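K.L.:
predicted coordinates and the sequence they were generated for:
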Amino acid sequence: MKSALLYIQAFACGISAQIIASPQLTSFNSSFALSHELALKANFTDQEASTLSNIINHERSQYAGGPADQDEFYDLPAQSPDNRHLIPGSLIKLETYTNITNYTLSPNLAMSRFIYTTKDLNGTAIPASAFILWPFSPRSFANLTPHMAAPAVIWNHMTSGFFGPAAPSKHRNIWAGDSAPYALALAGYAVVAPDYAGLGVTRNFQGGFIPHQYLALPASANDAIYAYKAAKAAFSKKLSDTFVVMGQSQGGGVSWATSELLGQNSTLAKGHLGTVAVSPTTSVFNSSMTYVGPFVGVGLASVFPTFRLEDWLTPFGVNRTEVFQTVQGGLATAFGFFSGNIAKPNMTQTWYTRAYSSLVNMGTKPITRPMLVIQGTADQFVSYNVTLATITSACERYPNSKITTLISNGTGHVPTLDASRQVWLRWIEERFQGVSLQSTKCGHQEILESFLPIDQYQATWNSFPQWAGGAEYTYEVPLEL
């Protein structure tokens, strides 16, 4: 920051000043190298091992101040557990003000982190972490209580990874913060965001390991609503009594599951105004088994103790997955690890696949609050047809459900969030304003078309936010004024 001040002073006075300007690699904060033994087990060539090491170093450089297992915030207090901590929604640990020096938040946002109690898919009470993104100036709504509170939106994130280091609360830009969390907070909402159990906090009250039960959507719905309850306990006057739920991809499925959970529990549902589910995962095994097999498989034994990776994966796939677990890879690393003959041909016919589907797929339970589902037609990860089929099935079962659908024509998986931003911001605003929804049939569709021909638009990201908070990197942010 000192060099930035020197630069500003020199600019204002019209004089020259010495500027520190060091080169910065994308892997500037990690020096990992995949060992020969692990590369051999995973059947990587030397070139592939070098490439994977570069990817892992990039991922690890995106942790704010290092990985979660080196941050004592994610350790449980010495007095845990007690009877209070076994109640879902209990606040275990609070960091009222998070030092955001190592994050890449938008200017004029602040952050808190906390640990609380949630429930896994089996109903076991476990600790989990979450964060709150605070607006500079909260939106004001006439019916909001407490009157001076910030209106709350629960944000359920898209897939960030599968192990402790992948917690968005530990990621420099809180994992794709530009796609929705920053927009929400800059629009005046307090964003309450669960990491999901197993990401961040990885040890339970007895010291045992907490796996991330990937795409166990009802379990992550517990994480979402109990994060809000714990946040309210911590900031009763700063957070509104009413809330909207929102998420994308994995988080879109979690948001749908939260609506189903609240539809069956009127006590938990108090204050729920509605849900936005963008590109939602609703049918877990309707995508590539090359990815779903290992991603779900690494945590499935916590649901079905007899499950082994060999039940789903080839020997090659098992070895790749075990090495992936060892290096604690994130999403970018996963795309480098999993290709080729990973899943067994009969994986989708196994009992475990059928049983897990019956537990976690969406559209089988009623919802009692409005839900806006947004889906892009060019989505390569969550099929447009699968999302529409889930909506159709849900509406056939529960025709009185207030589900509306926005079809974003020509947009991809995450970019659908950006294309539809003004729509979901307005929808959320209207829920807090108490605007009544038009009476439409369950599943009613509207189409969002591009203003210009779709091929004239940037289809997806080709950049990422690089931390430049050190004095030697100030030249990378000349608008730091």
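P.N.:
Ah, there it is.
K.L.:
rest of the way, CA atoms for contacts and neighbours
P.N.:
Will do.
K.L.:
hmm, who's touching stretch 378-386?
P.N.:
249, 279-283, 286-287, 375-377, 409-413 (Cα atoms under 8 Å, 6 or more residues apart in numbering).
K.L.:
mind checking the end-to-end distance for it?
P.N.:
Taking Cα to Cα, to the nearest Å, stretch 378-386 runs 13 Å from one end to the other.
K.L.:
how distant is stretch 404-412 from the center of its chain?
P.N.:
21 Å (Cα atoms, centre = their mean, to the nearest Å).
K.L.:
swap in stretch 70-86?
P.N.:
Centroid separation for stretch 70-86 versus its chain: 23 Å, with Cα atoms, centre = their mean.
K.L.:
please apply the same query to stretch 405-420.
P.N.:
With Cα atoms, centre = their mean, you get 18 Å for stretch 405-420.
K.L.:
quick revisit: which of the contacts of stretch 378-386 fall in strands?
P.N.:
Judged by DSSP state E, those include 375, 376 as members of strands.
K.L.:
any of the contacts of stretch 378-386 buried? List them.
P.N.:
249, 279-283, 287, 375-377, 409-413 (16 or more other Cα atoms under 10 Å).
K.L.:
of those, closest to residue 399?
P.N.:
Comparing the buried ones among the contacts of stretch 378-386 against residue 399 with Cα to Cα places residue 282 closest, at 18.3 Å.
K.L.:
was I right to think the closest one contacts residue 361?
P.N.:
Yes. With contacts counted by Cα atoms under 8 Å, residue 282 reaches residue 361, the gap being 5.5 Å.
K.L.:
about what we covered before: just the contacts of stretch 378-386: which are in helices?
P.N.:
Residues of the contacts of stretch 378-386 located in helices (DSSP state H): none.
K.L.:
closest one to residue 336 out of the contacts of stretch 378-386, please.
P.N.:
Among the contacts of stretch 378-386, and counting by Cα to Cα, the member closest to residue 336 is residue 287, at 17.6 Å.
K.L.:
show me the contacts for that closest one.
P.N.:
381, 382, 383.
K.L.:
most neighbours among the residues you listed, which one is it?
P.N.:
residue 382 (24 neighbours; other Cα atoms under 10 Å).
K.L.:
against that first model, consider the following:
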Amino acid sequence: MPSSWKSLLVCLLSGRATLALQSQNDTFNSTFRLTAQQISTANLSAATTHNVEVALQYERSNNAGSLVQNEPFYIVPDHYNLNDLPPPGTILKVEAHTNLTLYTIPNSLSLSRFLYVSESYNGTSLPASLRLHPLAPLYPVVALAHGTSGQTQACAPSGLRNLWDHFNEPFPLALQGYAVVTPDYAGLGVPNVTSPYFVFPAQANDLFHAVAAAQSEWPSLLSREFVVAGQSQGGGVAWAAAQRQYSRPVKGYLGTMAASPFTDALAAIAADSGIENNGRVSGIAQGLASVLPGFQMSDWLTTLGVARWNLIHEIHGCGTTSGQLAAAESGALPILKEGWNETWSADWFRKATMNGGKPFAGPMLVIQGTEDGNANEPTTSRSINQTCELFPESQLQYIRFENITHVPVLLAGQHTWLGWNHDRFAGVAVPEGCTQQTLSPPRGINGAASAGWSSATWFVEYNLYGI
């Protein structure tokens, strides 16, 4: 594998646009090129044009088989009326045995995919897709909320070779004997649905209805009990699910694990001075109208910002591509409007998506890296403290991992959260009250684990050669 491939991953995951990206060298590479019209409309420099093309090629090379937007599996059967769907939790289509030769899943696991009916933020039914990783009966169920893969139809983790979060979450859970029920958030996978990105209560609906759908399809294989888990965006979804469980209890719920969760998303964005600010806000803006009547992207984004997000949808780009389009170039026009965060819609968004300071159904474990520059530790700690002050009898355990960043907290704390999951199914009692602790590595920390928000020094590659 050429060294340029590693450089590509490091550059893309860090979200920088200052270096020219190098295309991967294998037969799965795309030959995508932007048109002159697309380049002109989105006001792309030659450097950004190059990086967007390579980023999209990288994303497309990670698809399992065909591109998500071209795969018949994600099309809702004709006999269902999208304006009059069955109740949430209903199965629409089942692929009981997904072809694993297209994936990079550990060969001891199996994969099933299905379409089901979920529920929007406003309570209407909408179709969504889901994947399930069973191991050995009877499978204890973990409802897993995934981190940000993107906001377009093409970004469904169920259509990616490594299922997006790979050895960070779904693989270790499945290898420990759990059935991992992990939905593609509505708008990812199934066409003609807009993703209400970072509207955590909407994705919490996806999670609960996915569990109900899976349990109805395999009642003799899946436990009625389940644990909720998630990291990053998924951590925000997991916390929102615990708040939903308080007001809309679902039988079988055993608790929630939220890793590096977004609690006050706008506060976390304000604390980030990098391009995550542009990308995160733009991602929220592109889907907010689907849950907030009267909102338009142009309320938050400049003409350039709107043009770039229209381009992302046109070319079916995901997180890597949007990171390149959101990157601020020297002397470039802004993507976000000044004062976007002081609008009525920003106020609505903050109140609607706030995690913390609200009652929730425990027990809940929250793990957080102290050096997280994405879902930053001060914001998470503030939400924890507010919740514990208002609800001192909550079953809330908060663990900070020193010198650890955003995604690596899952690896640093793997023994902790996997053990916590095991205890929930084992019926281990959790005392009332809030507990907080900070864990420090006794031999220091590898510099790679504390640099950047992802800090991945490895990736899961498709085996082209059968070795």
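P.N.:
Ah, there it is. Please read all numbers here as calculations on a predicted model, not as lab measurements.
K.L.:
now the TM-score, please.
P.N.:
Once the chains are laid over each other, their TM-score by TM-score structural alignment, normalised by the length of the second structure reads 0.88; 429 aligned residues with a Cα RMSD of 1.8 Å.
K.L.:
okay if I get the contacts of residue 287 of the first structure as CSV plus secondary structure and distance to residue 79 of the first structure?
P.N.:
Supplementary listing: these in CSV, determined by DSSP: H, G, I helix; E, B strand; the rest coil; distance: Cα to Cα, whole Å:
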residue, secondary structure, distance to residue 79 of the first structure
381, coil, 43
382, coil, 43
383, coil, 46
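K.L.:
now distance to residue 117 of the first structure too, for the residues you listed, in CSV please.
P.N.:
Shown next, in CSV, are the contacts of residue 287 of the first structure (distance: Cα to Cα, whole Å):
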residue, distance to residue 117 of the first structure
381, 31
382, 30
383, 34
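K.L.:
the biggest helix by length in the second structure vs the first structure, average offset?
P.N.:
Determined from DSSP H, the single longest helix within the second structure is helix 200-217. Aligned to the first structure and superposed, helix 200-217 of the second structure gives a mean residue distance of 0.3 Å (mean Cα distance after the TM-score superposition for the first structure).
K.L.:
that helix: how far from the chain's middle?
P.N.:
15 Å.
K.L.:
now stretch 315-335 of the second structure
P.N.:
Using Cα atoms, centre = their mean, the offset of stretch 315-335 of the second structure from its chain centre is 19 Å.
K.L.:
got a list of contacts for it?
P.N.:
12-13, 15-17, 48, 51-52, 55-56, 59, 69, 148-155, 275-276, 278-279, 301-306, 308-309, 312.
K.L.:
rerun at 7 Å
P.N.:
The contact list for stretch 315-335 of the second structure (Cα atoms under 7 Å, 6 or more residues apart in numbering) reads 12, 15-17, 48, 51-52, 55-56, 149-155, 275, 278-279, 301-302, 304-305, 308, 312.
K.L.:
stretch 148-163 of the first structure now?
P.N.:
138-139, 166, 175, 189-194, 198-199, 212, 214, 224, 228, 237-240, 242-252, 254-255, 295, 328, 330-331.
K.L.:
go on, stretch 337-349 of the second structure?
P.N.:
295, 299, 300, 301, 302.
K.L.:
so what's the nearest residue in space to residue 357 of the second structure that is not next to it in sequence up against?
P.N.:
Spatially, and ignoring its direct neighbours in sequence, residue 357 of the second structure is nearest to residue 387 (4.3 Å; Cα to Cα, 6 or more residues apart in numbering). Contacts of residue 387 of the second structure were listed using Cα under 7 Å, 6+ apart, and they are 356, 357, 358.
K.L.:
preserved in the first structure, out of these?
P.N.:
On the basis of both residues aligned by TM-score structural alignment, their matches' Cα atoms under 7 Å, what survives of these in the first structure is 356, 357.
K.L.:
same list (the contacts of residue 387 of the second structure) but as a markdown table, adding secondary structure.
P.N.:
As requested, those are exported to a markdown table (DSSP: H, G, I helix; E, B strand; the rest coil):
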| residue | secondary structure |
| --- | --- |
| 356 | coil |
| 357 | coil |
| 358 | coil |
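K.L.:
neighbour-wise, which of the contacts of residue 387 of the second structure leads?
P.N.:
residue 356 (23 neighbours).
K.L.:
trace it over to the first structure, please.
P.N.:
Correspondence of residue 356 of the second structure to the first structure, assessed by TM-score structural alignment: residue 363.
K.L.:
and residue 456 of the second structure, by the same measure?
P.N.:
Checking TM-score structural alignment: residue 456 of the second structure goes with residue 461.
K.L.:
and its match, that's in a helix?
P.N.:
No. With three-state DSSP as the criterion, residue 461 of the first structure is coil rather than part of a helix.
K.L.:
that one: how many residues sit nearby?
P.N.:
With neighbours defined by other Cα under 10 Å, the count for residue 461 of the first structure comes to 8.
K.L.:
how much space is there between it and residue 179 of the first structure?
P.N.:
In terms of Cα to Cα, residue 461 of the first structure sits 11 Å off from residue 179 of the first structure.
K.L.:
and for residue 401 of the first structure?
P.N.:
Distance, residue 401 of the first structure to residue 179 of the first structure, by Cα to Cα: 28 Å.
K.L.:
now the helices: where do they sit in the stretch 1-150 of the second structure?
P.N.:
3-14, 36-41, 46-61 (DSSP state H, counting those that start in this stretch).
K.L.:
residues contacting the longest helix of the second structure, please?
P.N.:
Taking Cα under 7 Å, 6+ apart as the rule, helix 200-217 of the second structure contacts 88-91, 116, 118-121, 130, 143, 145, 181, 183, 185-186, 222, 236-238, 240-241, 353.
K.L.:
select only the buried ones of these in ChimeraX?
P.N.:
Only the buried entries of the contacts of helix 200-217 of the second structure go into this ChimeraX selection, using 16+ other Cα under 10 Å:
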select :88,89,90,91,116,118,119,120,121,130,143,145,181,183,185,186,222,236,237,238,240,241,353
